[in-house]
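J.: Quick one: sequence and predicted model below, then my questions.
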Amino acid sequence: MNKRQSSLETTILIIELLKRIPKSWGITAQELKAQLAEIGMDRDIHTIQRHLKSLVESSHFPIDMDDRSKPYGYRWSNQAVGFTVNSMSIQESLILQMAHETLKNLLPSSLMDSMSGFFEEANRNISHAQDPAKEIQWLSKVVVAPETQPLLPPELQPEVFNQVSCALYNNCWLDITYRNAGGDVKEKTIMPLGLAQQGPRLYLVCRFKGYEDDRILALHRMISARSTSMPFEHPVNFDLKQYSDEARFTFGEGRKVKLSFRINKDAGLHILESRLSEDQTYSEHEDCYEISASVVDSRQLEWWLNGFGEDAWDISCQAVDKEAEV
């Protein structure tokens, strides 16, 4: 390898390191090594540590090193704006700012902290735009409208979410103190498997230590949580999407039924536009629609049907043969 090529590879390595150093939390040399390996830049730990040491000692990059205990952690200082190769456009800044509210409850807090520089850059781009009024106005021109009665989110301890997301991200056992719906307080060690947002509430799918069944715990009922350093193998038989598709979060047990009912035309038109399932069929009568669809049976389905009152009738739910589904 000639000197010019070696210098270029070193420069690229340093750029990749700078891009991956977060602002709000420390990252270790070993973690950076793993991230670089994922993009095909497999470097030995001593090389990465040497470059990190040079960056910390350089006056050009305000990077702090936490050397109170090993492994050392690296982060941009509070006054730093971070590092990006190119800046975001106004359109990208708008998208990121709009996504922030949704992302903050669905990503580990450590990853959200690492994104703080991007969110700050998005805010700066919009506020310093040549004609910022249009960008700012756009944020007030779009909204996600609730389908049901809106509820305020229950109070959630920030540290609880931090510890839960950390354990979930790292596949580590989680120690919790939990108050159930009946008011009983218990201490448990759980295996976190998935996080779901349902309306204003967050739920954790988990398994209690020593058990194989999946359970759902409301995060706002957790009094305390502590991520341990004990890792576990994520169960190969657990699929969060399938778990949700089986209506587990809406008091279902995954049982498929063939639903059929008649509904007043005014009340049922939206069901023709937003179907219950891919196999939904309907026939039109003088005063109503007759609708049929394969759905997962759940308490939520029952509540939804009851919400139509006298506008829906002749309701029938027939169990679907599992062999017939294949």
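T.: Perfect, I can see it now.

J.: Only C-alpha atoms from now on, for both contacts and neighbour counts.
T.: Noted.

J.: Quick check: the residue nearest the centre of the chain vs E278, distance?
T.: Centroid-nearest residue in the chain, with Cα atoms, centre = their mean: L106, separated by 2.2 Å. From L106 across to E278, the span is 28 Å (Cα to Cα, to the nearest Å).

J.: also this one, for the comparison:
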Amino acid sequence: MSELDREIMRVLPDGATQGNYLSTPEIHQRVVQDALEPVTVRTINRHLTRLATTGLVEMQERGNALEWRRKAGASGMAARAGAMMTFDEALALQTLRRFSSRQIPGLVADALSSMFGVAEARLQRPNSPNEQHYSRWASKVAVESGGFALSYPVIDRELFAVVSKALFEERKLEMVYRPRHNADNETPKVVLPLGLVEVGGLVYLIGGTEGKQEPTMYRMDRLWQAKALPEAFSYPATFSLEQYVKQQRRFDFMVEKEVLLKLKFFDSAGDHLLEAPMAMDQKDSRKGDALYVQGTVMLSQRLRWWLRSFGPNVEVLGPASLRAELVAEAARLYGMYGN
């Protein structure tokens, strides 16, 4: 993008905040006020036309005259990228946009919306047969979740922006939280935002409380109001979000203790564990048609949900307490379905 292009972009009304357009002579008049060298109306028109083909400028006809304005969001990084974005870069951006299925990437991607627009415009203008292959690539790739599809609650984008800003700036957050047992709550509380975690389609704020050692998990979709306070806080040096999630397994729900889990799988139900182990110390062997797998895991409700998903295709051999629990559960199921 040339210096003249940048100057034209500077004087154009922004489509995101202003509804008006400027005619070519009006743009010329504004540009020449600060121009170091003479610039003609014809030159301005030629540059505007080129900027429009890159998706940075939009045009309308008023009688016989052409009027222009900057496309919504076509500034900053997008404006610089528009004139020089390659097809590889455009394809990468559009792929990122299409396949970021999780909520947090989708929410933070708002900042790149103008770049996505530039990328889409670039892919719609293939200049060679090879570039036409690029433009069709996104329609040849799909991503599907391996789990049962659920419709998760939507997070308010404005509230997410407030929370993420407070988290970034390490400022206290005043919020009204409405848990399931108190859905009409109006009482605000002040938390220290320590992290955001997405688990199974739900997004949680990890918030500390002054005077309380352990942080609390808050579902973002249950946030009713949020306001970042001017007061900053010192992010605790003893807190590690990675440890909280990966080692303490706080999102496994009702974590109990480590156990040596011993399983017997039927009908190839556990074969995926040969490529995606359930534990670092996993051991496996086959006897006839059965696959035996064992490893050290954290006993939790999530583990139980996972085991139940295999139905009669898995037998828990150990620990004995978990086996007895599932035996009792199977008896209750038989009582429900036996007749």
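T.: Structure's in. What do you need? Remember, it's a predicted structure, so these values are computed and weren't measured experimentally.

J.: that older thread, tell me the secondary structure at the residue nearest to the centre of structure 1.
T.: Recorded secondary structure, L106 of structure 1: coil (DSSP: H, G, I helix; E, B strand; the rest coil).

J.: Now do the end-to-end distance for stretch 304-319 of structure 1.
T.: Chord length of stretch 304-319 of structure 1, first to last residue, is 19 Å (Cα to Cα).

J.: which of the residues in that stretch are buried?
T.: 311-313, 317 (16 or more other Cα atoms under 10 Å).

J.: With respect to H51 of structure 1, which of those residues is nearest?
T.: Lowest distance from H51 of structure 1 to the buried residues of stretch 304-319 of structure 1 (Cα to Cα) belongs to C317, with 65.4 Å.

J.: contacting residues around the closest residue to the closest one other than its chain neighbours?
T.: Among residues not flanking C317 of structure 1 along the chain, L259 sits closest, at 4.6 Å (Cα to Cα, 6 or more residues apart in numbering). Listed by Cα atoms under 8 Å, 6 or more residues apart in numbering, the contact set of L259 of structure 1 reads 292-295, 315-318.

J.: I figured G270 of structure 2 was touching A290, is that so?
T.: No: using Cα atoms under 8 Å as the test, G270 of structure 2 is too far from A290 to be in contact (9.4 Å).

J.: Count the residues that sit near the nearest residue to W68 of structure 2 once chain neighbours are set aside.
T.: Leaving aside its chain neighbours, W68 of structure 2 sits nearest to M59 (4.6 Å; criterion: Cα to Cα, 6+ apart). By other Cα atoms under 10 Å, 17 other residues sit near M59 of structure 2.

J.: What strand or helix carries M59 of structure 2?
T.: For M59 of structure 2, the host element (DSSP states H and E) is strand 57-62.

J.: Now do the buried residues in whatever helix or strand comes next after that strand.
T.: Note on strand 57-62 of structure 2: by DSSP H and E, the next helix or strand toward the C-terminus is strand 65-70. Neighbour-count burial for strand 65-70 of structure 2, counted by 16+ other Cα under 10 Å, picks out 67-70.

J.: Show me the two of the residues you listed that sit farthest apart.
T.: E67 and R70 (10.7 Å).

J.: returning to what we had before: adding secondary structure, write the contacts of L259 of structure 1 out as CSV.
T.: Below are those laid out as CSV (three-state DSSP):
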residue, secondary structure
S292, strand
A293, strand
S294, strand
V295, strand
I315, strand
S316, strand
C317, strand
Q318, strand
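
J.: could I get the residues you listed as CSV with distance to Q5 of structure 1?
T.: Shown next, in CSV, are the contacts of L259 of structure 1 (distance: Cα to Cα, whole Å):
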residue, distance to Q5 of structure 1
S292, 66
A293, 63
S294, 61
V295, 60
I315, 73
S316, 72
C317, 69
Q318, 69
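
J.: follow-up on the earlier one: in structure 1, what range does the strand holding M59 of structure 2 match?
T.: Counting by TM-score structural alignment, strand 57-62 of structure 2 pairs with no residue of structure 1.

J.: helices and strands around that strand, which ones?
T.: Here strand 57-62 of structure 2 touches helix 41-53, strand 65-70, going by 3 or more Cα pairs under 8 Å, 6 or more residues apart in numbering; DSSP states H and E.

J.: Same list, the ones you listed, but as a markdown table with distance to A166 of structure 2 please.
T.: Shown next, in a markdown table, are those (distance: least, Cα to Cα, whole Å):
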| stretch | distance to A166 of structure 2 |
| --- | --- |
| helix 41-53 | 37 |
| strand 65-70 | 31 |
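
J.: for those, which one sits closest to L167 of structure 2?
T.: The closest of these to L167 of structure 2 is strand 65-70. By Cα to Cα, the value is 32.5 Å.

J.: From the contact counts, what lies against that closest one?
T.: Judged by 3+ Cα pairs under 8 Å, 6+ apart, the packing partners of strand 65-70 of structure 2 are strand 22-23, helix 24-32, strand 57-62.

J.: distance between the shortest one and the chain's centre?
T.: Relative to the chain's own centre, strand 22-23 of structure 2 is displaced by 39 Å; criterion: Cα atoms, centre = their mean, to the nearest Å.

J.: Can you give me the buried ones in stretch 100-115 of structure 2?
T.: Applying 16+ other Cα under 10 Å to stretch 100-115 of structure 2 flags 103-104, 106-107, 109, 113-115 as buried.

J.: And stretch 163-174 of structure 2, by the same measure?
T.: 163-164, 166-167, 170-174.

J.: now swap in stretch 127-141 of structure 2 and tell me
T.: For stretch 127-141 of structure 2, the neighbour count (16+ other Cα under 10 Å) marks 131, 134-135 as buried.
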